[in-house]
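S.K.: Take this sequence and fold it.
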Amino acid sequence: MTLPYGLRALSYANFRRFIAGQGCAQIGNWQQLITTSWLAYTLSGSTLLVGVAAFALQIPMLLVAPLAGPMLDRFEARRILLMTNTVACVQSLAMLSLLWLDVMDVWHIVAGNLVLGIINAIDAPGRQALVSEMVDRADDLPNAIALNSIMMSAARFIGPMLAGYTIGWFGHVGAFCANATLRVAVIAALGAVRTIAAVRPVLSVSWWHSFAQGLNHARAYVPCRNGLLLLACLSFTIQTHASLMPWFVRERFHADAAALGNLMGMAGLGALAGLAYLATRRGLAGLIRAAMHSSIVAALATLGLCVAPGIGFAMAMLFLIGMGTILTSASINTVLQLTAPSGMRARIATLYVVAFMGVSPLGALFWGWVAAYLSAPIALAICGIGYLMASLAYRTGLPRMSAAVLQEN
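M.R.: Coordinates of the predicted model:
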């Protein structure tokens, strides 16, 4: 059976199994984020504590992920992913037990998020690195990366809505039960993947020196350096909207958890719409410029979200935020993966994860504190203005970045 050009990576059985399993994992992650955010706000009524819970979930991306890159370049990524998802399943069952026994408190949420954050900090770069082992032809790798990004965006669309409706119909216990079930599906999919053992370099240097080699490569390669800086700004500012949305839903829109799930799902739908064209691309040309344009869209939409008078307008703004965010990250990720030296791909993937996911907990904690003392709309407005300035600064480097990418292509 001949697949359309935009779906060509799905012709590989291993990639089909991989993307199905990771889809379940990402739906579970988004479901847990929404469930714990809503539960933390319900128990405490504090945007600061919601920010602390989000901080605990995401800070390991900044502190633990740098150690994961060198490890993944030395060992088989599939086995490591099996291990991390098994531990994630145990974590979900532990949270489910606390809720079932009706002893859940905010500190349990923070501790559980910290455990899951450590797991994700190892899992995320492993996931990025394993994509390159799922296809045989280098020409199919951009399509595999794009389809992997589409899968993550689909999970971002499905996960929050699933969490909202699950909480509404079955309560928080049902949400954590569903998450544990999804983890079992991930483990089964990874167990079915068969990869050829890659020849991995024998590194005599320390893990820190190995990570520093990847850092030096990123610093010397202008598209990589500028892209990672833009992603870090995106993570610190625009990504903060997720932890502030419970305030908007409760205080401005006077709605429930289902509305929160629908709002966050619209960001995922926007991401899906934005990624549709990436799956059909035949090269790197234009990706740098696309990252700049989508960044400006995300910044302006964030400013629009601050003044949203109702859920309908907020959904439209979140659609644009999701589209701009994922187009920026997916464009930069594609450039990084295709231009990274083969023996350094996991370390570059780690830098991507640190920039895109590792900085966001600092933003969630800081802007949660600002929102507690000023207001959530003011905090989000400052984020939008700050990221707009970063996007315009990124624009000044377009000629050098485009020239460097064309040399690699």
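
S.K.: Please count neighbours and contacts with C-alpha atoms only from this point.
M.R.: Noted.

S.K.: residue boundaries of the helices in the stretch 201-350 of the chain?
M.R.: 207-220, 222-236, 241-247, 257-275, 287-306, 311-339, 345-353 (DSSP state H, counting those that start in this stretch).

S.K.: The structure of the following sequence is requested for comparison with the preceding one:
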Amino acid sequence: MTVKGARASHPLREAPFARLWVSGLLTEIGKWVLQLALPLYVLALTHSPLVTSVVAMLGLLPSFVVAPLAGTLVDRFEQRRFLVAVGMGQAAMLTPLLWVRDAGDLWMIYLVAGSEAILTVAFESVKNVALSTFVDPEQLVGANAAISLNASLGRLVGSPLGGLLLSWAGLHTVLAFAAASFLIASALAWTIPRRATARPTAAENTGFWAGLGETLRTIRYVPTLRGTFICVALLSVAQGMFVVLFLLFVTDLLGGGDAQAGLLRGVQAVGGFLGTVTVGLLTRKLAAPRLLTVGVLTFAAVSAVTWNLSLTSLGFAVYAVLFAAAGVPAVWLAAAWLSLVQQSSPLPLRGRVMACVLGLSDGLQALGMLAAGLLTGVMGTLSALNVQAALLLAAGLLTFRTLPRRLAPAKAPEPASASIGVPGIGPAGRQAS
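M.R.: A predicted model of the protein is given here:
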């Protein structure tokens, strides 16, 4: 079903999207509860920062490896049922942690962390494909902005809640809360009208390797997808660097501690809310390609100013304002690249393309974490932070140079046999060139 209507209402006013949004928010909260609580639990269990970092990395790397398979499943099954199945799987996979007692049971934590990462990329893929099938194209950027806000809200609520539940009531309470979040999200997904989602039948008989090859050719030969893919790659490396460098920025350059670090990460959610509110105003003037450029370049500028102001003796409140400001363009750019992938991908391959982008993002974030550790040993924290800002600048300049100002109107996908020039890519795959 496509949500139609003459009025330009916000997509959250439409019941199918509102249910999908709340389902995604609950999943984000459950994910962040686990991402905060599990490493803390492992650190208390082993007193080993190395083992703790392995658990954190397992939240990213598995999705990089299995994303194409997850995308294949997304393209083959009806989206509503797939959302329900993934949510139930996320809850069920927490069960082994009930038997963790000491460091000898770490393998169960590794298993759960990796499994949750795989299920998360599957959930994100099908969620982003589903909304693109029942939200009008003119509402797509606003819908993606609302979806992007979920990550900020989930982190704002889930991270402190995970720490509180672990310290006050123990791991089992953390697991119960996370499982409840996933199950309620599944129940909400089940209430989405079946007619609101679709199953792309053209991909049902495509083998895994043939489908993967067609997906990679689509990304390579559709200019909008290729440019967006490279932009997301640079953003992901920069984000991975930020995860490590942020803590050093607070402790080494600002002289703060845990409380200050938590506050700065939290105020980004305030900026995320403002980004969601303002994205509608921007889309009246800018199409998704230019919105991506503006979002990335603004994010790069705010980052560079924030890092280099640490050379002065400004008060901590100034940095709180800057971190809140950074949350605004973060939502703009996320909404833009999601919309570009959705609008430029042929429907039968959309799940696979989305999963490939998300898997690549997770893998390159892990690479960025490693790069940050290596750079700080060579050039110091501030110089490494400026490298991170330079990556953001490069991503913004790339989008300005390579992406068209506007996308061509979407066309219905045609069979692979109708392709001209590139096997497996029909005119619908070329519509964004």
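
S.K.: Please, where are all the strands along the first structure?
M.R.: In the first structure, no segments count as strands under DSSP state E.

S.K.: got the contact list for stretch 138-158 of the second structure?
M.R.: Residues outside stretch 138-158 of the second structure that contact it (CA atoms under 8 Å, 6 or more residues apart in numbering) are 8, 10-12, 21, 24-26, 28-33, 131-132, 135, 265-266, 268-269, 272-273, 275-276, 279-280, 283, 288, 331-332, 334-336, 338-339.

S.K.: Are any of the residues you listed buried, and if so which?
M.R.: 11-12, 21, 24-26, 28-33, 131-132, 135, 265-266, 268-269, 272-273, 275-276, 279-280, 283, 288, 331-332, 334-336, 338-339 (16 or more other CA atoms under 10 Å).

S.K.: how far away is the most centrally placed residue in the second structure from residue 91 of the second structure?
M.R.: Geometric centre of the second structure, nearest residue: residue 358, 6.7 Å, by CA atoms, centre = their mean. Applying CA to CA, to the nearest Å, the value for residue 358 of the second structure to residue 91 of the second structure is 21 Å.

S.K.: and stretch 4-17 of the first structure, how far apart are its ends?
M.R.: Where stretch 4-17 of the first structure begins and where it ends lie 19 Å apart, using CA to CA.

S.K.: Name the nearest residue to residue 239 of the second structure, ignoring sequence neighbours.
M.R.: With sequence-adjacent residues excluded and distances taken as CA to CA, 6 or more residues apart in numbering, residue 239 of the second structure is closest to residue 365, at 6.1 Å.

S.K.: from what I can see the one you found touches residue 234, true?
M.R.: No - the pair residue 365 of the second structure and residue 234 fails to qualify as a contact (CA atoms under 8 Å) at a distance of 9.4 Å.

S.K.: what about the residue mapped onto the residue nearest to residue 239 of the second structure from the first structure, neighbour count?
M.R.: Superposed on the first structure with TM-score structural alignment, residue 365 of the second structure falls opposite residue 360. Burial of residue 360 of the first structure is recorded as 29 neighbouring residues (other CA atoms under 10 Å).

S.K.: Check residue 273 of the first structure too.
M.R.: Using other CA under 10 Å, residue 273 of the first structure has 19 other residues around it.

S.K.: any idea how far residue 260 of the first structure is from it?
M.R.: 20 Å.

S.K.: circling back: in contact with the nearest residue to the residue nearest to the centre of the second structure once chain neighbours are set aside, which residues are there?
M.R.: Closest residue to residue 358 of the second structure apart from its sequence neighbours, by CA to CA, 6+ apart: residue 121 at 6.7 Å. By CA under 8 Å, 6+ apart, the residues touching residue 121 of the second structure are 63, 67, 70, 355, 358, 359.

S.K.: Residue 83 of the second structure now?
M.R.: Residue 83 of the second structure is in contact with 123, 126, 127, 186, 189, counting by CA under 8 Å, 6+ apart.

S.K.: Enumerate every residue touching the first one.
M.R.: Right, the one you point to is residue 123 of the second structure. By CA under 8 Å, 6+ apart, residue 123 of the second structure lies in contact with 83, 86, 87.

S.K.: Would you confirm that the last one contacts residue 182?
M.R.: Spelled out, that is residue 87 of the second structure. Yes - Residue 87 of the second structure is within contact range of residue 182, at 5.1 Å (criterion: CA under 8 Å).
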